[in-house]
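1. I would like to see how this sequence folds:
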Amino acid sequence: MKSQNKFLPLFAGAIIQLCIGIIYIWSIFQPAVMEYYAWSAADASVTFSIMLATFVLGIVLGGRLNDKKGPRPVVFLGGAMFVAGILLSSFVPQNMPWLIYVFYGGMAGFGVGAAYTSTISCAQKWFLDKRGFATGIIVCTFGASTVVFTPIVNTLLKAVGVSQTFLILAVIFAVVILVFGWFVKNPSREYMDAFHVALPDLSRQKQYAPLEMVKTKYYYFIFLSMMLLTPAYFIINPLLKSLGELRNLSEAAALAGVMVTGIASAAGRLVAPWLSDKIGRRNVLFVLYLVTLVCILLLTFAQSYLFIVLIALIAFAFGGSAGVFPAVTADYFGIKNNGVNYGLIMIAFAVSGLLFPAIAKVVTIDGIPTPWTFIIPAAACVVGIIVTALLKNDSAKKAGQS
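-> Alright, predicted model coming up:
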């Protein structure tokens, strides 16, 4: 068998993820966009909601294409849509700000979803014996994008303004995706067969088609487990700066807390899936749930720097969930169709990301949290722990017994 470097597609996928992860720092773009287009905060924030929905749609449809055509064409297609969305955002006239919804929220968001799922699926195929490790590397760089690009984007926005910032970023990302996308390809049949010989359980694992997957009870258990683990982050994150100042943090310390959450989320994306290879996916999910539950309860009264620590731990658990669930999906339903299968699981992420921030607005008074701000995500954690306990085994063959 011809020697194949399995770390090259992993590295290439990680670099691409680092670039496309910038889509998640809309909160950094938003103040400058609001000023440039004379947009209200409510109107500008809709961009992120649209992006979240199209991101998941991109995962589902891009995953389907990935499973049929392989990751390279999907990475190029998704990357092209991502770059085009950012590029076209730079040409939006000041009297038509709603086009940001179309280009940044819709086109770029969809492209990111397609490229995101393809790089994850590709990495898992190269590391069939270490799916958690490979997934962790990929999604860690996606999360690290917040830390890397926040100061860069801030500097560009101040130096050249909104339009030129989008233009510069689009050019850089186009070059990166064009170069590194070429190396995102699935391993050969000989490579896969060698794994099947060394790990015979792989060849016996049922490879679920999407319609087969959604007929199993385990699809709904995993769906709910993801949906209920993320509310604490989605509810608290928009309130981070204002809530930090209410808890006796200076404005500078509150802003530093935002950066710390980015680092913690990236760390969770790396550590949790790696740990899941060692002690099992379900056990790690229990740990993430318990960390989130304890921290959200302590946040009801935490002050000063304890507040930052607790927020960081919630971000760590949130990031960890992004790293563990792709591996959980592959474990239960096989690697063959994991691109689209994981996309169908990720609908839970979109539901949580749209539903719980809306709930948070209802239970806050003039932007100030009430006890319900903390009780609701805590209750979600309790229900989520019960649901996760129904995942009896990390083995995919259990799903076939449903």
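
2. use CA for all of it now, contacts and neighbours both
-> OK.

3. List the buried residues in stretch 301-308.
-> Buried residues in stretch 301-308, defined by neighbour count with 16 or more other C-alpha atoms under 10 Å: 302-305, 307-308.

4. got the contact list for the most centrally placed residue in the chain?
-> The residue lying closest to the centre of the chain (C-alpha atoms, centre = their mean) is Ala322, at 5.4 Å. By C-alpha atoms under 8 Å, 6 or more residues apart in numbering, the contact list for Ala322 reads 139, 269.

5. Now the second one, please; I'll put the structures next to each other:
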Amino acid sequence: LVGERWGIRICFAALGAVMLVVCGSGAAILQDPPQTGQTRPLQGLDHTQMLRTRQYKLCAVAVALSAPPVLLFSPEIFSIATERGLPESAAPFSIVLGSAASAAGRLLCPAGSDRLGRKRVLYGVYLGLAAGSVAFAFAREWWVLAAYATLTFFYSGGAAVQPAFNSDLFGLRHAGVNYGFLALGMSGGSLLSYLGSQALPLEARHGLAVGCALVGLVCVRLVKPLPQS
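-> Predicted coordinates:
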């Protein structure tokens, strides 16, 4: 509504103001837990050590490969939905439903990984991306929304589990910087997805999305715990 009435620039400015208030207020009240004499120093690899490991390379590639099943299509989701029979007035619901599914994935997948283990949930994430990509390729009318929401659920869920998986592998001492380097894989995957969305026909993008999800699953499967020194 804001974008329609005042334009996209005002819409983004309003969104930035809301994020500043909400995130700034939350950051202002955060406090570190009290330190006790019995607290052990955190252990873990720093980024220079992490970058040399096979585990990091596999994780970065897996993170990159989680992006194409969603980002190959998200710039054109309105036109894809209407071309497949969804009423034009209902097409914007793809964004609403996709956002809701994304939020649910960010909550439920990490919670599941606390109980079931990080790798098991990540297996489910990549299988979900593969299955959702197949469904999205053949979906018509309202099923387009369901398939797209499935993809956003697993994409965001995987992104939320990865920081914990990264900390489990490389320790907590340098977890912030280490995850920043892991997130470079997501940036690379996003860039390649954009290039693919511009260069490839829709049918080829569907096949690429399925393939990326399956190769990402293999990468996660190959990740082993670091040897204990």
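
6. Need the TM-score between these chains.
-> After superposition, the two chains reach a TM-score (TM-score structural alignment, normalised by the length of the second structure) of 0.90; 229 aligned residues with a C-alpha RMSD of 2.3 Å.

7. Please flag which of the buried residues of stretch 301-308 of the first structure sit within helices.
-> 304-305, 307-308 (DSSP state H).

8. Wasn't the residue nearest to the centre of the first structure part of a helix?
-> Yes: counting by DSSP: H, G, I helix; E, B strand; the rest coil, Ala322 of the first structure is found in a helix.

9. how near is it to Thr135 of the first structure?
-> Between Ala322 of the first structure and Thr135 of the first structure the distance is 9 Å, computed by C-alpha to C-alpha, to the nearest Å.

10. try Pro187 of the first structure
-> Taking C-alpha to C-alpha, one finds Pro187 of the first structure at 16 Å from Thr135 of the first structure.

11. and what of Ile359 of the first structure?
-> Counting by C-alpha to C-alpha, the gap from Ile359 of the first structure to Thr135 of the first structure is 31 Å.

12. which of the two has more neighbours?
-> A count of neighbours by other C-alpha atoms under 10 Å puts Thr135 above the other of Ile359 of the first structure and Thr135, at 29 against 15.

13. list the helices and strands the helix or strand where the more buried one lies packs on?
-> Thr135 of the first structure is part of helix 131-180 when elements are defined by DSSP states H and E. Using 3 or more C-alpha pairs under 8 Å, 6 or more residues apart in numbering; DSSP states H and E as the contact test, the elements touching helix 131-180 of the first structure are helix 7-20, helix 26-37, helix 71-89, helix 109-126, helix 251-279, helix 304-333.

14. Which helix or strand lies directly C-terminal to that helix?
-> Trace forward from helix 131-180 of the first structure with DSSP H and E and the next one is helix 189-198.

15. just checking, what packs against the helix or strand just after that next one?
-> Later in the chain than helix 189-198 of the first structure, the nearest helix or strand by DSSP H and E is helix 200-204. Applying 3+ C-alpha pairs under 8 Å, 6+ apart, one finds that helix 200-204 of the first structure contacts helix 189-198.

16. Identify each buried residue in the helix it packs on, please.
-> 191-192, 195.

17. Can you lay out those as JSON lines showing distance to Glu212 of the first structure?
-> Putting the buried residues of helix 189-198 of the first structure into JSON lines (distance: C-alpha to C-alpha, whole Å) gives the following:
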{"residue": "Tyr191", "distance to Glu212 of the first structure": "27"}
{"residue": "Met192", "distance to Glu212 of the first structure": "23"}
{"residue": "Phe195", "distance to Glu212 of the first structure": "25"}
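
18. And those, which is closest to Gly384 of the first structure?
-> Phe195 (34.3 Å; C-alpha to C-alpha).

19. what about the closest one, distance to Ile347 of the first structure?
-> For Phe195 of the first structure, the distance to Ile347 of the first structure - C-alpha to C-alpha - is 31 Å.

20. Same question for Ile172 of the first structure.
-> For Ile172 of the first structure, the distance to Ile347 of the first structure - C-alpha to C-alpha - is 30 Å.

21. Tell me which of those two has more neighbours.
-> Taking neighbours as other C-alpha under 10 Å, Ile172 of the first structure and Ile347 compare with Ile347 leading, 21 against 12.

22. Now the alignment partner in the second structure of the more buried one: closest residue in space, sequence neighbours ignored.
-> Under the alignment (TM-score structural alignment), Ile347 of the first structure pairs with Leu184 of the second structure. Once flanking residues are discounted, Leu184 of the second structure sits nearest to Ala60: 7.3 Å by C-alpha to C-alpha, 6 or more residues apart in numbering.

23. Give me the number of neighbouring residues for the one you found.
-> 24.

24. That one reaches Gly185, doesn't it?
-> Yes: Ala60 of the second structure sits in contact with Gly185 when judged by C-alpha atoms under 8 Å, with a separation of 4.7 Å.

25. now the helix holding Thr135 of the first structure against helix 109-126, angle please.
-> Taking axes from the mean of the first three to the mean of the last three C-alpha atoms, to 10 degrees, one finds helix 131-180 of the first structure and helix 109-126 inclined to each other by 120 degrees.
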